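Trainee: Sharing a sequence plus its predicted fold:
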Amino acid sequence: MTDPVRLDKWLWAARFFKTRSLAQQAIRGGKIELNGDKPKASRLVRAQDRLRISKGEWLIEVDVIEVGEKRVSAPLARQMYQETEDSRQRREAVQAQRAAEHTRSGDPGKRPDKHSRRALRRIHRGD
């Protein structure tokens, strides 16, 4: 069995945060729960612990499978935890909702073509 690792190091190594500093800020801000408690950054993470990570509109719940304090590639990092079924379903529902909103709104970043630009000019001039 591997030794337990600091929570901030594990969050960084498992690629939930880009830096340990960002992981520490999230922990201090109450965005991370470890087994239902609000931990400190120095709290030790062990296998079979459950983490609840709140990042923006995402709420991710994972079970720790493996601990490590070295940052690894994304495929290896995904092997360090397993997302719970409820969390996965919530995440997929949010993704589907965002995709539906995006298709409804069109593409606001698209520049108008030549015909549309001329029509806009006519509107602005009052023709």
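Mentor: Nice, thanks for sending it over. Residues are numbered from 1 along each chain as shown.

Trainee: CA only for contacts and neighbour counts going forward, please
Mentor: OK.

Trainee: Against residue 54, how distant is residue 90?
Mentor: Noted for residue 90: a distance of 13 Å to residue 54, by C-alpha to C-alpha, to the nearest Å.

Trainee: The structure to be compared is supplied as follows:
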Amino acid sequence: MTEKELPDGSRQRIDKWLFFARIVKSRSLAQSLVAAGAVTVNGEICSQSSRTIKPGDRIELVLERRDVILVVRADGHRRGPFEEAKLLYDDLTPSPDKQTRLTPFERAQRGLGAGRFGGPDR
């Protein structure tokens, strides 16, 4: 059975689905995310990118700047435009807090105006 002949409600690899849903830019990045333990499916840490998912599964991702909670609605058949990709999932991610979480690199950087004194600051 080819990829285009997949019946509705069938299973699909997690790395392929993340790529088709436009959550990551490539399948290799999706595989790296899974290998790092940043993906959970139905509350269980996903350790293999070959793990299959089906509609109704809950996927939680820990990304660099935010955490994402998705519920699979359909299998992907191709990496299409964003409008097509967002039909593959329901986004249950809570609204971001007023104060966003900074990465360690951003915390280490100096703020604007911090550092040496200039003319009027002396």
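Mentor: Ah, there it is. Remember, predicted model here, so these are calculated numbers, not experimental data.

Trainee: For structure 1, just list every one of the helices.
Mentor: 7-13, 20-28, 74-78, 85-105, 114-125 (DSSP state H).

Trainee: And those: which comes nearest residue 34 of structure 1?
Mentor: Across those, residue 34 of structure 1 has its closest neighbour in helix 7-13 (8.8 Å, C-alpha to C-alpha).

Trainee: distance of the residue nearest the centre of structure 1 from residue 47 of structure 1?
Mentor: In structure 1, the C-alpha nearest the mean C-alpha coordinate belongs to residue 55, at 5.1 Å (C-alpha atoms, centre = their mean). In this view, residue 55 of structure 1 and residue 47 of structure 1 are 22 Å apart by C-alpha to C-alpha.

Trainee: Could you do residue 76 of structure 1 as well?
Mentor: Distance of residue 76 of structure 1 to residue 47 of structure 1, given as C-alpha to C-alpha: 16 Å.

Trainee: quick one, which of these two is more surrounded?
Mentor: When neighbours are counted by other C-alpha atoms under 10 Å, residue 47 comes out ahead of the other of residue 76 of structure 1 and residue 47, with 17 against 13.

Trainee: Just give me the match in structure 1 for residue 74 of structure 2.
Mentor: By TM-score structural alignment, residue 74 of structure 2 lines up with residue 66 in structure 1.

Trainee: Counterpart of residue 38 of structure 1 over in structure 2?
Mentor: Looking across to structure 2 (by TM-score structural alignment), residue 38 of structure 1 lines up with residue 45.

Trainee: Pretty sure that match sits against residue 37.
Mentor: Yes: Residue 45 of structure 2 lies in contact with residue 37 (C-alpha atoms under 8 Å); the separation is 6.4 Å.
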